[in-house]
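> Just need the structure, nothing else, for what follows:
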Amino acid sequence: MSKRLRKLILSCVLLAVAVLPARADINGGFRQWLANDLWPEARSRGVSERTFRSSFEGMRPNLDLPDLVIPGRKQDGPRKQHQAEFRSPAAYFAENTLGGVTAGGRARARNLGATLQRIERQYGVPGHIALAIWGRESAFGTAKIPHDAMQVLATKAFLAARKEMFREEVLAALEMIQKGLATRATMKSSWAGALGQPQFMPTSYLRYAVDGDGDGRADIWNSDADTLASIANYLAQKGWVRGRDWGFEVTVPASVSCALEGPDQGRRISDWAALGIARVGGKAFPPHETNAEAYLLMPAGRYGPAFIVTPNFYVLKAYNESDAYALFVGHAGDRIAYGDSRFAGGWQKTDALYRSEIASVQNALVKLGYDVGGADGLPGFKTRRSIGHWQAKNDLSPTCFPDRSLVSRLK
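Reported below is the predicted structural model:
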């Protein structure tokens, strides 16, 4: 055996010796937390001891989940972005992904026509929008959703940065089991704890899941009709405006600042048009939209397509707090209903930044008095337009999007 190999084996043994007690401590702390912290609150909410014990029997926290704060583990270094919705816009709108949702949505529109019409009459949400969400969330129920939801939710309630949020979710999941709405075995989830074909968190299931096929239960795991009705009910309760579109791709002249973006800077569509903003392809805005309020959306700043969006866009965003997600769903829904058409504006290549790098830009802007909406490492509209204002103030051409040069300038 070589000296190098002996050293490697010794280092692995020492690492194992160091890690095992740490994991044992975490497992012990997890069991204590379940018994002394979570159980009293679950009991106060009507969860029986039998339900509680069976829901966590033999469970250890899953330390391989992302976004955990684990005692003894260094948290330094760049924070990666695990959610596709907040990575490169160009990658998110890849044609193979859009095409899959579009083709799958059209096929199901033909097969589920009567169901979709009934749902649209009841909730006011177009069927093609519900189909697009279904396709994006779970590939129409065909995506593998491998995780034990109770383990995911309990682990995150114990170890995640957002403990309180996941605490509510694991308590809601216990309520679902207590009421016979699901079992631990059937509650498979994503790594974030989202359930079923519409990928509802447990609190959303309790609030928005509905029976769409008339069998008396809301089965978002196995029923297409229940899945679609639940999605539509969610959007309706979040404020979907019946009869309005979600938005339109536009061209924005250089004379119009990209910093005018945001749902708090609304104008009538006719006022946007008066500034020189025009719908792509020479199309006119629909007459029923002209005098209604709408908002400028530039999700990649000057590096991508621009849009005038309605309040319904922000209802879509409530489903997943991401401009890219809402835009994907609206665009895919249009393609399902009206035929394939790509964005007229292209997504230019942008620098791949860590969340920690974007957060450093946000913190620097906050120190200069800008409102970035929170230094979370996600380039939302407040961050984008603050970048645009800072660039203009410093005699730079406003792009309204973070890049590596901006990281360097704002150190």
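> From now on I want contacts and neighbour counts done on CA atoms only, so please keep to that.
Will do.
> Select the longest helix from the chain.
helix 3-33 (DSSP state H).
> now that one, how far from the chain's geometric center?
Per CA atoms, centre = their mean, to the nearest Å, the displacement of helix 3-33 from the mean C-alpha position of its chain is 35 Å.
> which is the next helix or strand following it?
helix 39-44 (DSSP states H and E).
> Let me know the angle separating the following helix or strand past that following helix from helix 3-33.
Next in sequence after helix 39-44, counting helices and strands by DSSP H and E, comes helix 49-56. Interaxial angle, helix 49-56 versus helix 3-33 (axes from the mean of the first three to the mean of the last three CA atoms, to 10 degrees): 170 degrees.
> Could you also give me the structure for this next sequence, so I can compare it with the first?
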Amino acid sequence: MLVLVLGCFASARPASAARIDDQFRAWLANDLWPEAKAKGISQTTFNAAFDGVTPNLELPGLVMPGEKPKVPKAQHQAEFGAPGAYFSEKTMGAVTAGGRARAGKYAATLAAIEKRYGVPGSVVLAIWGRETGFGRVKLPYDAFTVLGTKAFMSNRKAMFRTELLAALEMVQRGLAPVGAMKSSWAGALGQPQFMPTSFLKHAVDGDGDGRADIWNSAPDALASIASYLAHYGWQRGRDWGFEVTVPANVSCALEGPDRGREISRWERMGIARVSGKPFPSHEAGREGFLLMPAGRLGPAFIATPNFYVLKDYNMSDLYALFIGHAADRIAYGDSRFSHGWQKVDRLYRSDIAAMQRALEKKGYDVGSADGLPGFKTRRSIGDWQARNGRAATCFPDKELVRALR
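The predicted structure follows:
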């Protein structure tokens, strides 16, 4: 019989929270524990992980027991806000300056990483800086509280259950003690912000001490980031992408990783680098993809497959673009986007989700009616606008939401 050592529950918690605490403890004992045990987790490890843990009801994305998931009105992650706001010079400048300052300090480590994984040091530094300010950001959450809460009562319970079991495996295998399992509000761990499954797959020893410590070792964090990117297909020697101008006669609806063509073909269509330089000769005959994160309301790019490897790190076009741009600035010097980000209408996720459902009913593939304007939604908007005699912007606005109701 499993005896859960969960500590004392605060008497000040409201009655509704206390009921959830009871349901959570029952779920741990009767639902999660049997699966954890079958996967080789000991009772000692399990009890230590959940000692004193109660659900954190302040976390985003939760679904109260007995309720159905809903598309939230607001989005907590910066990656899903107004595109231009994501590239504030304060944030970009801090990552750029911090990356340059550390490029010399970790030169030997970064050179060894690039030789092994093919990932440039500037890219690794940009991710390190964006994720945790080069390791300076303190992670305030207990991973088992976050992952336990979300596996029990979030709108992505299955995903977080997998991550929770992986976190237990980390402790069981001696890869990290329970007390070191500090995370973000989403359960991401250490300086690279790896989810537990990513730690098990990609964390490596970069400093030669025989263990992968992504919390305290900068070389381990840097090497683990490169290991991750290499696993997802980083192509050695290729750029991530180029800012370009897109003529009015080239549809913004041509965007997307499934609509690639040789970069030389994009060039023949009139797409040109904003620098005025030709595309590098080693890129011209290789596949590139049109990328317009704000449609016609922001800068445009021809991205390479490496852009989508960066996107695998955090499933956001804006995130991947930030990393690529910051890496260029670390490596080559400060330079801002040539085309600015125009102001866009502030919309709730629920508004965008309603628009997406309306487009789906008309036969468009928006990817998912999740309230997030990804590339499939953006190009569906552009197609609908063009077919209805409107200027194709490929980005949602209030008027479009009203028109598609």
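> Need the TM-score between these chains.
Overlay of the two chains. TM-score (TM-score structural alignment, normalised by the length of structure 2): 0.95; 394 aligned residues with a CA RMSD of 1.4 Å.
> middle-most residue in structure 2, spatially?
In structure 2, the C-alpha nearest the mean C-alpha coordinate belongs to N314, at 1.8 Å (CA atoms, centre = their mean).
> wait, G206 of structure 2 sits on A221?
Yes. Counting by CA atoms under 8 Å, G206 of structure 2 does reach A221; the two are 7.5 Å apart.
> Those two: who's more crowded?
A221 (29 against 23; other CA atoms under 10 Å).
> so that one is in which element?
Per DSSP H and E: A221 of structure 2 is located in helix 218-231.
> Please enumerate residues in contact with that helix?
106, 109-110, 113-114, 117-119, 124-125, 127-128, 135, 190-192, 198, 202-207, 212-215, 309-310, 313 (CA atoms under 8 Å, 6 or more residues apart in numbering).
> hmm, try it at 6 Å
Here helix 218-231 of structure 2 makes contact (CA atoms under 6 Å, 6 or more residues apart in numbering) with I113, Y117, V119, P192, H202, A203, V204, D205, G206, D207, A212, I214.
> The fourth one maps to what in structure 1?
The one in question is P192 of structure 2. The criterion is TM-score structural alignment: under it, P192 of structure 2 has P198 as its aligned partner in structure 1.
> Can you report how many residues lie near the equivalent of P299 of structure 1 over in structure 2?
With TM-score structural alignment as the criterion, P299 of structure 1 lines up with P293 in structure 2. The tally of other residues near P293 of structure 2 (other CA under 10 Å) stands at 25.
> Quick one: the strands in the stretch 151-300 of structure 2, in order.
182-183, 241-245, 261-262, 272-273, 287-291, 300-303 (DSSP state E, counting those that start in this stretch).
> average distance between the third one and structure 1?
Right, the one you point to is strand 261-262 of structure 2. In the superposition with structure 1, the average deviation recorded for strand 261-262 of structure 2 is 0.6 Å (mean CA distance after the TM-score superposition for structure 1).
> okay, and that strand goes to which residues in structure 1?
Going by TM-score structural alignment, strand 261-262 of structure 2 lines up with residues 267-268 of structure 1.
> Contacts for the matching stretch, please.
Stretch 267-268 of structure 1 has contacts (CA under 6 Å, 6+ apart) with N291, A292, E293, A294.
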